[in-house]
Structures are given as structure tokens and as C-alpha cells.
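In: next comes the sequence, and after it the predicted model I'd like to discuss.
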Amino acid sequence: MPADPTCRVKRYVPLIRDRIALSLSRLKPAAARLGGFIRPLGARALHRLRHPTRRGVLMAIGALPALVVLYVLVLIPFTPSIGDIRKARVDEPAQILSADGKVLAEFKPSNREWVPLAQISPHMVDALISTEDHRFYEHHGIDFKRTAGAALHTFSGERQGGSTITQQLARNLYPDEIGRAPTLTRKIKEAITAFKIEAVYSKQQILETYLNTVPFLYNAYGIEMAARTYFGVSADQLDILQAATLTGMLKGNAYYNPVINPERALARRNTVLGQMVKYGKLSEAQYATLSKKPLRLDFERQTEPPGPAPHFALQLRKWLIAWADRNDYNIYSDGLVVRTTIDSRLQQMATAALRQHTNQLQGIANGAWSGRNGCVAGNDLFATFMRETQDYKSARDAGANDADALKQLAGDRTFMRNLCKSKTAVEAGFLAIDPRNGQIKAWVGSRDFTDEPFDHVQQARRQPGSTFKPFVYGAAYAAGAKPGDTFIDQPVEITLAGGEIWKPTDDVPPSNRPVTLRDAIAFSRNRITAQLMQTVGPDKVARLARAMGVRDSQLDPVPSLALGTSPVTLKEMVSAYSTIANDGEYLEPRMVTSIEDHKGNVLAQFESASPERALSAEADRTLLDTMRDVVNRGTGSAIRTRFGIRGDVAGKTGTTQGNTDGWFILMDPQLVAGAWVGFDDGRVTLDDYWGQGARSALPIVGDFFQRALRSRLVDPRARFDTEVTPGAFETFREKLRAWMDKLFGKHEAPPPAPPVRHAPPPRASAPAPASVPAVASEAGASAPSAASAPSAASAAAAESAARAIMGLPPIIGPSSAPPALAPQPSYPAQAPALAPTPTPDEADPDTPGASASYTPPVAQPQGQ
């Protein structure tokens, strides 16, 4: 049997004990020697403490100041430099200018307006000095007498402050470097900084800087904002009582807050008046009268005006801070002048157009959410919203069941009104870019920046719907497809990787007729686009979208991507459409053209980024030409009929499943503009009529372009260059076709039909029989005539042979024979103005469909 491990351990215990004892015995002599050395030293030190000599006392007394001086010298490098202090008082915030010279914003560190000392009431100066630092004009930053007195009071158990106005200013200017902890280190750093301030500034400058930087609660910094906030006057209009009240707050803003603690504020005000009497700034008789008067507040929070482009300014501030850090500038004090790409006139037009049309949509939303099925607990969706609030959770935590909690909240009118408003507020975003240089010309992130600072241009990620389809068609044209290529409009079932079946649908049943790619994008046919996506491949489409400008959002390369199921930002989509308008070359959007100092010297110049080829010029021009049909006769025709825009424009509408998101992007040779409309909570939607992109987002863009064209900020005569130069393949194909015609005998071809894009689509006809041929002639016959058959066959054979010889992929589509104009459903010639009820034939075909077994995810707004 194996030995017991316990027995084995026990066998070694005596050996280990002996080893430890031996080691200790060897250490004892060394310890004894060390003790013999230390004990005499300790004895001598103790003897000197008990019997101090005069020399020892003097050395001990001199060592303490030496240590303090050494400690101060060590802390000096950790305090602000003289250069920093010189800059701190110069409050010159960065000024943001539009391309046409208008002020868009000023980047201030806080809600403050600097006023010179001459424009501050002398009562405020007298009250401040009498209360906070009556020997202000006598010291050089530190009042040693007051500091010593405060120290004695503190040691006796009654804590008292001894900081001068200059020391308080040091804390206000450099809260991070100095800190506010009640430690000796903080007091020394504060004193060092105060000495530096006194060396740089005069007493008048110190008073001015202090009064313009001290905080007064409610986001009011400086005496000017404090005077406006609490009394509704300017700093130079403050009377004695008002000045004493504000001075009293300096001891403790929250504790002596006159809004919520009026009794404390009144008592503290009278204390300040007493100090003014003590130091000769007020008579006893005046004090007796004034101290009996009540506080008379005229309180109103002061909000910084958002400016004409607040969302743009917010994004620009982040960029400018990073630039300033890299180049050793301060955006709050160096007086930088930043010239941006924004055109203030276009910005104003965009803001007006967005506000006008979203207000109309808000009226529709309010009507839909009123009554018994609106914002009431009986509405299942609204009840869900109620359950998601903190008030509901608090009620449940207090012991109420679900029904009682909902009933309790339903009885709170303020709660119900606020929840309804927050959930049913229509939101929108708008962006305009000059495609020739990537300059951002207009940026509107929401209906009202004050109510909704969330940016729906760069922060919100939403499903783009059919506005994503041009990437599918662009990839197809790059692979050799032609606008006249056809697919059969038939039911489509696509098996996904997980085994689900995706069934894209349209607003009309399948016609089982061939539909050209030109018609498919003009009328936003989902079934045709899904088939084209299968032919091109989702990976190629995703790569093209990224190359054209969708570079920040994740694109899932799945079949449903063709209908825009991957959430993206409006900025990405408008940037990508700018690539289409720029002959297939991507230009990174830019916000700034130059940065200057306060003297006008150019510090940095920002030119357009180098163009990146994303799509070949031939494919891009083909895509642009087909997208003209969207506004000429397709889903975006209201641009022509309702807004009367006659320029050379192209665009695309977009509507996501359930009318959650409405999109429209319009391209002009000089300007590309896009809009998104929806709700922050994707579960809230407009109805099937108003929720469509052609009726929610298109009017914003159409109104904007109409204003821009009328003001001549956009040239109505500008034209896209969509002439496609025949390549080597086309030249070779024509030669091969002529040779084959000669070889097989030339036959007279049927007369060509008028171009599809110049004819209005005919109304839908009865479904074709099951035996409809794959391709019909443009004249509408079900099959080519006998006379024309050899010619058509030779053309098809010539094209196939040419592609094989040139090493190109086969034509995308069922056939390369001349396409037929498939009967299309009717569309309204004009997108109607806001009206109470739609008619049945005004349905938008833009909404992507899905089978019950597969539902693309609905995106919610995202961002920080």
C-alpha cells in the first residue's frame, strides 16, 4: 500500500523546526551588534531633547522655515505660469464665421458676458471689498494678518476663511491646478498663484477679472449674468441691496441662494450691509432703512442663444478643441477666427423649411395621438411607454400592482402630457453639401435645438430604406448592366443564412412582366431591386456604399441590405449622394476653410480633400441619369409638380418598414441636400400616407431648393455631364454586331419606341398570363416579329461574344434584347399638399416589404 501523505509530512516537521532554530541562533549576534549601535544614538537624542542646548534650539527653529521654503519651491512648478496668467484675463473666445461673413457662434467656456470695471455698479465693488477683503488695496495677494487670525480661529475649533480676493480669483481661474480641498498644499499653491497674479495685474484688473469670472448658480458666470438672472438688470444698474445680495452669495452660493433660501439670503445681505457700515461705505441711518427692506428678485434663467447653426457649431467645437490642443491654442482665450463652409443664407432657408413642414406633420401626429386611442393608458403602446418610466417603477416599488400603477400615473395630467409630448414629437434632420468640393453648406440637426439638442444629422443612425438602392444599381452598372436590362416582376423568395425566407414585396401585386432597371429605380420596385442584389452580391454593394461615403456605420452584407436595413446617418447618405453628383469621386465633407488669429493672420488653411474614385465615371453617369427619372416621373415627381423645380436634378425617396423613417435626397450639380423625418422612438410612426418619404421628407428638401433657386444661390442653368464616352468594349461590340448582321443578312428592325423616361407610365393593366415571355419588345408585343427575330438573335449573340472576348461578365438580367416598357401602376402627378385624407391610388411604392418569417430590425437613434 502507498504511504500515507500525512505521515510523510509529519516526518519532516522536526527537521524544519531544527533548521529555523539554527537560523535564529545565527541572527542573534547580528541583532545584538545592531542594537548596541542604535541604543546609544537613541539615548543621546533623548538626552538632547531633555537637556536642549542653545545651538540645538536655534537649529530646530531654523529647520522649520527651511522645510516650508523648500516645500514652496517644490510646488511652484505645479502652479500656473506667468504666461498662463497673462492669457487668463484676456477673454477672447473663438469666433465662428459663415462663408459669407456672418457670426454663427462664439465659443465661451461658460455662460458669461465680460464687462469692464467701469460698467459695474460701484455699490458692487464697495460691497465686495468691505465683505471679502477690506485690506485689498494694502496687500500683495495675501493678507498675512487675516490669514493668521483665520488660522487661530480654525485651531480653536471655529473654522474661518482668510482668503483674499486675489486668492479667490486664483481658485476661480485655475480650479484644476489649485483644487478646493482644505489642505496645506492647496493653500500654498493658492498663495503662490495669488502672488503671480498681483505681479501681472493691477488692482483694478484683478477686481474686473474676479467679478467677471465668479459663479452665481443657474449657469450664470460673472456679475453681468448674475444681475440679469436674479434682478433683470445689467451690472451697471445694480443698487445697494442687489449688490449686497449678490455679494452675500459668494460665501456659499447654494446655502445663500435667494431663490430657494430667501431667509438665509436676507440675513446674509444684511450682514454685508453691516460690513459696508463698518468700513465707511454706508451710514448707520442708511443701514437702518435698507436692512428692513425685503428681497426683491426678478429671477429668470439666462440661456445662451443657440445661434443659426447650433448643431453644426457643436460638432465644430469638438473638432476645433482637438486642433487647438495639437497646435497649442486655447479656443476660449486666444481670439481665434474660424471661417466655416456654412452659407448663412442657405442655413436660414434650411431651418425655415424644416420647421415649417415638421410643424405641419406635428399637427397630424397630435391628431393621431388624441382621443381614446392616443396618449392614454388604454393604448397598449402608450401603456408600454408608461411602464418604461421611472415614475412607474417607483410606484411598483411602493407596492402598487401594474393596474394600480398605471391608474395612478394616468391621473397625473402633467406626467401624461409630458410623456405624450416626448414620445410623439416629430423630429427631422437636414444636410446640404456642395458636391464639387465637399463643403457643408447647411446643417439642421433637429426642429428646435433648445428642446432637442440631439443631432439627427451625425448622431442618429436610422434605416435609410430605398435611399440605399442607388448603391445596388451603381454596383450593377459598374458590372456592365444597362438601364434597359430587365427583370421579371414576380414573387421573390430568398433563403437567408439562418434558414429564414425573405420575401420582399411592393405596394402592388406582381405583374409577371419584364421591368427595366430604369423603371425599377424610378418607381422604387423592391422585387426588382432584390433580384438585382442577388445578381450583384451584397458584399459588392456594401463595399461600394462604403467607398462612396457610408464610412462610419456598420453595413451587414445580407440581401435585405438592398432595401436599406442597416442603420446609417444622414450625413453619410448625403455624402454618398455627393459622390454620385461628383462623377463618382468621393470628397470628405469639410466644415472649415481657414483659421486666423485675432489680428487676421492665417494660422491654417484647409483645402478640399483629395478625391477618391469610388465608382467609374461611366457607371456613375448612368446611375445619375436613371435617378433623374425618380423626379421626372417616379416617386419624387413632386419636386417638379409641387415645387416647380425645373433644373437638372436627380434624387431618391426612402421609406422604412412601418413608415418609421422618411427620407429624401436631391442632387443638383452645385448642391446635394437630404432630409430625414421620424420620431426618436421608432415604435411611434405616422400613418401609411404621411409616413412615406415622398410626403414627409421630400417637402423639406423641395421647399429648401425652391428658396435657394429663387435667391440665385443655386444656378438653375447648371447641368450634369452625363455623356458616356463609348469605351473599347462598346466600340468592339458595334463592330462585331455589324459583322454578324452582314454575315447572317441584315433585317429591318421594328421602329423603336419613344424613350421610356420621356413618357408617363401607363396605368396598371390586368395581370399577364402565366406564359408571358421573359422579354417583350418596346412596342409592347409579347414576342418579336419573324422579320426581326434574326436581327435580335444576332444582336444578342454579338453582345455575348463580345463580352466573352473582352473577358467581361455576362449581362445582368434575363436577356439583353431590347427591353419592353412593362405596364406600371399609376402615380399621382403631384405629391399633394398636407390634406386630411389620401386617396387609394396615392400609395407610395417606396416602402420595403418583408415576409412574416423575416423582419429587418428597426433602428433607434444612437449617439453620445
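Out: Yep, it's here.
In: okay, CA-based contacts and neighbour counts for the rest of this
Out: Will do.
In: show me the strands in the stretch 201-350 of the chain, by range?
Out: Listed in chain order, the strands of the stretch 201-350 of the chain (DSSP state E, counting those that start in this stretch) span 337-340.
In: same deal with the stretch 601-750 of the chain?
Out: Per DSSP E, counting those that start in this stretch, the stretch 601-750 of the chain carries strands over the ranges 602-605, 612-613, 650-655, 661-667, 672-679.
In: elements contacting the first one?
Out: Counting contacts by 3 or more C-alpha pairs under 8 Å, 6 or more residues apart in numbering; DSSP states H and E, strand 602-605 is packed against strand 592-596.
In: what sits up against the strand it packs on?
Out: By C-alpha atoms under 8 Å, 6 or more residues apart in numbering, the surrounding residues in contact with strand 592-596 are 336, 337, 338, 339, 340, 341, 602, 603, 604, 605, 606, 607.
In: that one: how far from the chain's middle?
Out: Once both centres are worked out by C-alpha atoms, centre = their mean, to the nearest Å, strand 592-596 turns out to sit 22 Å from its chain's centre.
In: okay, pairing it with this:
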Amino acid sequence: MKDYNKLVSWLWKGAAAMFAGIIFLLLLVYINPFNLFGSLPSIDVLENPESDQASVIYSSDGKVLGKFYNQINRTDVEYKDLPPVLINALIATEDSRFYDHSGVDVKGIVAIAPSLMIGRRRGSSTLTQQLAKNLFSLRRSEEYTGILDNTIVHKIKEWFIAIQLEKSYSKNEILLMYLNTVEFGNNSFGIRSAAKKYFGKNVHELQLNEAALLVGLLKGPSYYNPRKKPERAKNRRNTVLDQMVKYEYLSSAEAVIAQAKPLNLNFQDDGEAAGLAPHFRNYLKKVMFNWCKEHDMHLYEDGLKIYTTIDTRLQEVAEDAVKKHMSFLQKEFDKNWSKSDPWTKSDPDLVKKLAKTTSHYKELTAELDGNESLIMLEMKKKIPMQIFTWKGRVDTIMSPLDSIRHSLRMLRTGLFSMDPKTGYVRAWVGNIDYANYPFDHVLQGKRQAGSTFKPILYAYTMEEKGLTPDSKFPDAPISIPVPGGSPWTPNNSNGKFSNEEITLRQALARSVNSISAQLMNLVGPDSVVAFAKRMGIKSPLEPTPALCLGTGDVTLFEMVNAYSVFVNEGIWMQPQFLLRIEDKYGNVLEEFNTNSRQVINEETAYNMIELLKGSVEEAGGTSVDLRSKFNIHGDLGGKTGTTQESADGWFMGITPNLVTGVWVGGEKRVIRFSTMTYGQGARMALPVWAYYMQGVQKHSDAGYPASLFTKPDGNVNVTSDKVNILDDGMLPQDAAEDEVYDY
């Protein structure tokens, strides 16, 4: 008995010491001696929480292109907009004693230990504590971070802030602030954004089953994502309805009816995918993050004004041109492969390989202990989802494997347009759709250039050897020695040689391979690679004779930059997309100017314009459709490009004040047309450029198009600055070749 009393005495003393220690720790965090724990927000901050100010992107013609904003920069709703079913679902699920506590649920905290002893996990954070975390982001703010920074300190700070919030606001105001700030997944922050995102509704229109789904997401927006895990989301929704029955907000009969309903998502895309030039804006965001880091500023908070060179009038017609032609081309592609998939013979396991890279597959791997047979069975099960089509996003029932197959069969494209005189980037279309295909085929995608590389070879040969557009070469077979290998003897695309002498203008217009091979033999591959770098090609190029036919992988961005040299009298201009950055008060923080350098002489540049005009004007020219079919007026030139087995289609077009490139192809190189009917640059890519220029020509108010190319005066003899511009101020490349597909 004596020992028992002694044990009880020690337990009481231990409990008292623990209680005193907790009180002491609370006091220490509150007092914050020597900034050990970081300060707490003041009463003024608590009573007047300020939303961060979004940074705004402006186009060159004064339009708002988009905004960079934090989750707290949102459109709030008022309390009267909140339907009772939403409030009841939230309280029943997240904080059943919300109206009884003062910010911290002491009963909940005390109940944690007994729950853990019987193997049940439970949380004790109140809605007010969660609001405190949402509003002040203690983990990320240096102002509130001390020397000792850990989870216990964060939790204690949440308690203090929650108590202050309860003193400063009514319960209804706290509920409203919570619902206006919390994350619901899929880049939706706040209840208004979530209602629009998942159901296309205003908040006050939410039904019981819809409100329950949104509240259910709060436990784990990604884990319960209704787009990717509909069954999991439905089960979570039904749990919320059960909680509402438990706390007498619903009858059992009402819950049963609501639980039987399907999810009925009406998913609406917004955010980064909405608006013009989303791929450009995504790249701009990366650039601005680096700029802000260097200048100790915050992109999502400081209300910067970012002025760009993009022209919304040209961007709109560029996006319309892509949609018009690619929707048509996709129909032809589907007809071409109606009975099979393009990759069946060359890579029959492609879909399965890509499936293993998806987050869905990885989650199934964890859930099913890596059992591949069971995983693939799950991947074959049909589930509700949205897919991209040229008729819009379509709600359908499809298996994850079939969704990958559908995505693979969609042709991709990129369009990039810049003013060669100023370097200003005017239009940037990175792919057919940003939400589904964020991979950027302007800056990221590297593909073989095909015959669009030939003008670079022609320019170097003319300048180095003194040739002109009228210089003649025989269209005849040629064999070029290859060190350590067999001689290289290329064929023309039609497999024939005329054995007649033709001018360089005719040769480039008709894209005659034998002439390109002869020019390469004159100057050598190493010299051509060095020259391509002078012209703005940063991608590594292998110095082989076959490079004259465009075997090197390059980006659309690089090719447009190189062609701009011809139009700009031999001067290379660094592509420029930023004009200036101002603070929220309009003070200029930085202005931007482009770099430039003379890389070929004016005479060579103008000769190249004449050669490129030949593609449109010469009999047999690969671009004659521009005038005869598309009725494009004014001074213009261009070059088509098609790579081996129609894997890539290119068109590079020039006018006096715009150089624009278009690429079209599949996500993987094995995805291509099986015939040359549409599997060539003149059919795949040229029409996009034509539709773009048709739209451009309607914008004379923007100064398009200029009338004539600039012809040099007299005998021009400009010494080229043969400097390697490989690392000189160009936009950085993203190291990626193919898209990473994710279901």
C-alpha cells in the first residue's frame, strides 16, 4: 500500500511538473526572448489581414495578358453567399465543437493520448487554427521565424493566433475567412474558385452532395482528387454526409439520397491555362522568379507591373491559326491511322512504358505492393475523366491506358514570331493546349530541322565562297567521303536527279538535296556548325555531311532567331520579350534592351531573302501555295522542312517585319503520317503560317505588314563579326526533348 501511495504521489508530481513545463513553454513562445521562437503577428495585423498584391503582365498593345498571384489573392464571397449545407458539412467534418471553443479545442487535445492508446489517430486543429495557418503561413515567413523553429513551436503559435482571431472576429467571420482561403486542389483556392472549378457554379447554388464533396477535399485535395480518383472522392464525400447525420444536420434518409448521386463534375479550367499565351507566361514566370530573387522582391506579393513585347492582336491570330489547321490535320491523321496506332510496329509497348511514368501508376504501385498484373488491371478500368479534343474538353468514361493512347495520337505544334529589326517577340504558341499539354514546343522541344536548315548552309557558302543566287550547280549524284566510314551519297526527295545545272535560287526553292550536299562538300561540316552558332543556334550539332539536310536537333526558337538575321541586314538580335518592370506605384525598376551583332554582311543577307522568296515564286517552289491557295500578299519568302519518315513538318516564313516559324509533329518521333499526302512541311506546317499571316495582314493598325524588304545600297562589304554567340544572352533552354505524359 505504501508503495502504491508513493507511486501515485510521483505520478501527481510528474503531471504537475509536465503541466508547469507546458505553461513555461507557452510563456516563452509568447514572450519570445532573444527572438528564440520568432514574433507573433500584432493585433493590428490580426484585425487587418492584407491580401498580397498580384503582379500584372501587360502586352505591348496595352492589354492585360495575365497575373502572377498567390493563393490568397482570390475573389472572396460574402457570408450570405454560403449555403447552410456547406457550413453544416464543414463543421460536422472539420470541427464539431466550433461554436463551443475559443480557438483551441482543449477537449480535443486531451483526447489525443487516449485515442493513440487504442490505435486511433485523431487531429485536434480547430477551424480557427487552420485559418491562422492559412492567413499567416508561419512556416514560410522569415518575420515570424526564430532561432528555434520546429513543429511544436508552430503549433503553439497557431494556438495563440487562433485565440486572437476568436477575440477579433465573430464565428461567422472566421468561417467566411476560412472558406475564402483554404485550398481545394487543382489550383483552386477559396470556395468561390472551387465551386466554379468543379461544378461551374456560384457558391450559393451548391447542392448538398456538391458541398459535401468540396468539404471532403479539405482532408487531402490531391489524395481525394475527384478528376483522378473519383471512387475515392465519392467515398470521402459520403463520409462527410455520415458526419452530418451523426451531428444531426441531416436525416439518414437525406444522406442516403445524397450518397446515391454521382459526382457530376463540370470541371472548368482557369488559372495559368486561361487567357492568351499561356506557354509564354509560364516561361515568363520562371524568368521573373529569378529576377525577383536577385532584386529581393516577391512576384506574388509586391504588385509588380511587367511589360512584355507580346502583341495580343498577333497572339490571338496565331492561336486561331493553330486551332484552324490543327483541328483539320488531326482529322486527317485519325483517318490515316483509323485501324491501328502509329507506334504499333516500331514501339508496341509505348503506352505501357508511358503508363509507368504516371502518378496514377505510382500510387497504384504503392497500394498494390508492386503487383504489376493487378496494377495493369486497374489501369484498364474505365473511369470518368475529361479529355482534350478540338471540339473542346469532353467528359467521358475511359481507362487511364486509353487516355494515354488518346493523348499520344494528338498531333502537337509550336509557333514563334518575332520582329527581326527589334528582336521583339510578338507571338508564342507552345502547343495545342496548355492545360493538357504544358510542354513548350517553342523553347523546349528539340527536333530535326529538315530542309529548314538549308538556308543556314546556303548563307555561309555564299559569304565564304562569293556565290550569288544565280550561281549554278548540277543536280547530279555526289559522294562525300566520311572519315572512318563509307562515302555519303544522298538522294533527292523524289529519288531522281535531273542532271541539269540549276541556280541556287531554284535549288533552294525546290529543296534539291544534291545541291545542298555539294555546298556542304565545298565548306565542310565543322565550318557550318560554327556558322550556325553565329546565327543563334545553341543546340549541339554533330559536324557530319548529313547536317546539310537538317539532321541536327534544334528548337523553333533558335530557327526563328537565325532566319531573322537574313531580314535584319545580317544583324543578329537577341530575342526580347521584356520591355520594363515597374513597382506597384509605377516606378521603373528596370528597362531592358536587346543585344545585337553583325554576323553576316548585308549583301549575303539580302541574297538570302532573294533565295527564300524563290520558294514562293519559282516554278516547283515548295511554298507556292502561299500566293495561289492562301492569297498572301506583300513581300515574303519561306522554307519548308520535312524530316525522315514524316516525323516533323516545319515552315519558316519571312516578311519585312516578322519572322515566324511553325513546327508540327507527334509527341514521340514514331507518331507520324504514313504517307506524304499530309506528311510534309508544306501540308503540316505551312498552312498554320498562312492562316497566321492572313490574320496579321488585317492588322494594319499595328503596322503589319511592312511593304518591302530592305535592299542594301551600292556595293556593300561588311566584315562579319565571327564571334561564337553560343552563350551570349540568349533565352536559356530547358533540357527536355519529349513531353512527359501524365494521366
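Out: Ah, there it is. Note that the structure is predicted; figures quoted are calculated from it, not measured.
In: can you calculate the TM-score here?
Out: Here the superposed chains carry a TM-score of 0.76, computed using TM-score structural alignment, normalised by the length of structure 2; 655 aligned residues with a C-alpha RMSD of 4.5 Å.
In: thinking again about what came up before, what's the closest of the contacts of strand 592-596 of structure 1 to residue 178 of structure 1?
Out: Residue 178 of structure 1 lies nearest to residue 336 out of those, by C-alpha to C-alpha, at 27.1 Å.
In: ok, the aligned partner of that closest one in structure 2 - how many residues close by?
Out: For residue 336 of structure 1, the equivalent position in structure 2 is taken to be residue 304, counting by TM-score structural alignment. One way to gauge burial is a neighbour count; for residue 304 of structure 2, by other C-alpha atoms under 10 Å, it gives 27.
In: next: residue 561 of structure 2.
Out: For residue 561 of structure 2, the number of neighbouring residues by other C-alpha under 10 Å comes to 27.
In: was I right about it contacting residue 536?
Out: Yes: Residue 561 of structure 2 is within contact range of residue 536, at 6.2 Å (criterion: C-alpha atoms under 8 Å).
In: overlap in contacts, those two.
Out: With C-alpha under 8 Å, 6+ apart, residue 561 of structure 2 and residue 536 have common neighbours residue 572.
In: circling back: any chance of the contacts of strand 592-596 of structure 1 in TSV, plus distance to residue 460 of structure 1?
Out: As requested, those are arranged in TSV below (distance: C-alpha to C-alpha, whole Å):
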residue	distance to residue 460 of structure 1
336	30
337	30
338	26
339	26
340	23
341	22
602	35
603	33
604	31
605	30
606	27
607	28
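In: from those residues, list just the buried residues.
Out: Among those, those buried by neighbour count (16 or more other C-alpha atoms under 10 Å) are 336, 337, 338, 339, 340, 341.
In: isn't the fourth one up against residue 94?
Out: By that I understand residue 339 of structure 1. No: Residue 339 of structure 1 sits out of contact with residue 94 when judged by C-alpha under 8 Å, with a separation of 10.5 Å.
In: how about the residue nearest the centre of structure 1, secondary structure?
Out: The centre of structure 1 sits closest to residue 459, judged by C-alpha atoms, centre = their mean, with a distance of 3.6 Å. Each residue gets one of three states, and residue 459 of structure 1 gets coil by DSSP: H, G, I helix; E, B strand; the rest coil.
In: so what does it match up with in structure 2?
Out: Checking TM-score structural alignment: residue 459 of structure 1 goes with residue 444.
In: that older thread, now the strands of the stretch 601-750 of structure 1 in a markdown table, with distance to residue 163 of structure 1?
Out: Listed next are the strands of the stretch 601-750 of structure 1 as a markdown table, based on distance: least, C-alpha to C-alpha, whole Å:
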| stretch | distance to residue 163 of structure 1 |
| --- | --- |
| strand 602-605 | 41 |
| strand 612-613 | 61 |
| strand 650-655 | 64 |
| strand 661-667 | 59 |
| strand 672-679 | 53 |
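In: strands of the stretch 1-150 of structure 2, start to end?
Out: 55-58, 64-68.
In: do you know which of these lies nearest residue 415 of structure 2?
Out: Residue 415 of structure 2 lies closest, by C-alpha to C-alpha, to one member of these: strand 64-68, at 17.8 Å.
In: equivalent range in structure 1 for that closest one?
Out: Residues 103-107 of structure 1 are where strand 64-68 of structure 2 aligns, taking TM-score structural alignment as the criterion.
In: now do stretch 328-337 of structure 2
Out: The aligned range for stretch 328-337 of structure 2 is 360-369, by TM-score structural alignment.
In: buried stuff in that stretch?
Out: With burial defined by 16+ other C-alpha under 10 Å, the residues of stretch 360-369 of structure 1 counted as buried are 361, 362, 364, 365, 366, 368, 369.
In: likewise for stretch 77-89 of structure 2?
Out: The neighbour-count criterion (16+ other C-alpha under 10 Å) identifies 77, 82, 83, 84, 85, 86, 87, 88, 89 as the buried residues of stretch 77-89 of structure 2.
In: run the chain-centre distance for stretch 42-54 of structure 2.
Out: Distance, stretch centre to chain centre, for stretch 42-54 of structure 2: 32 Å (C-alpha atoms, centre = their mean).
In: kindly report the same for stretch 120-131 of structure 2.
Out: Shown here is stretch 120-131 of structure 2, whose average C-alpha point lies 35 Å from the average C-alpha point of the whole chain (C-alpha atoms, centre = their mean).
In: how about stretch 291-310 of structure 1?
Out: Here stretch 291-310 of structure 1 shows a centroid-to-chain-centroid distance of 29 Å under the convention C-alpha atoms, centre = their mean.
In: run through who's touching it.
Out: Contacts made with stretch 291-310 of structure 1 from outside it, assessed by C-alpha under 8 Å, 6+ apart, are listed as 104-105, 111, 218-220, 225, 228-232, 258-259, 262, 266, 270, 273, 344, 347-348, 442-444, 449-450.
In: ends of it, what's the gap?
Out: End-to-end distance for stretch 291-310 of structure 1: 45 Å, by C-alpha to C-alpha, to the nearest Å.
In: name the residues of that stretch that are buried.
Out: Buried residues in stretch 291-310 of structure 1, defined by neighbour count with 16+ other C-alpha under 10 Å: 291, 295, 302, 306, 308, 309, 310.
In: now stretch 637-657 of structure 2
Out: For stretch 637-657 of structure 2, using 16+ other C-alpha under 10 Å, the buried residues are 637-643, 645-657.
In: good, wrapping up.
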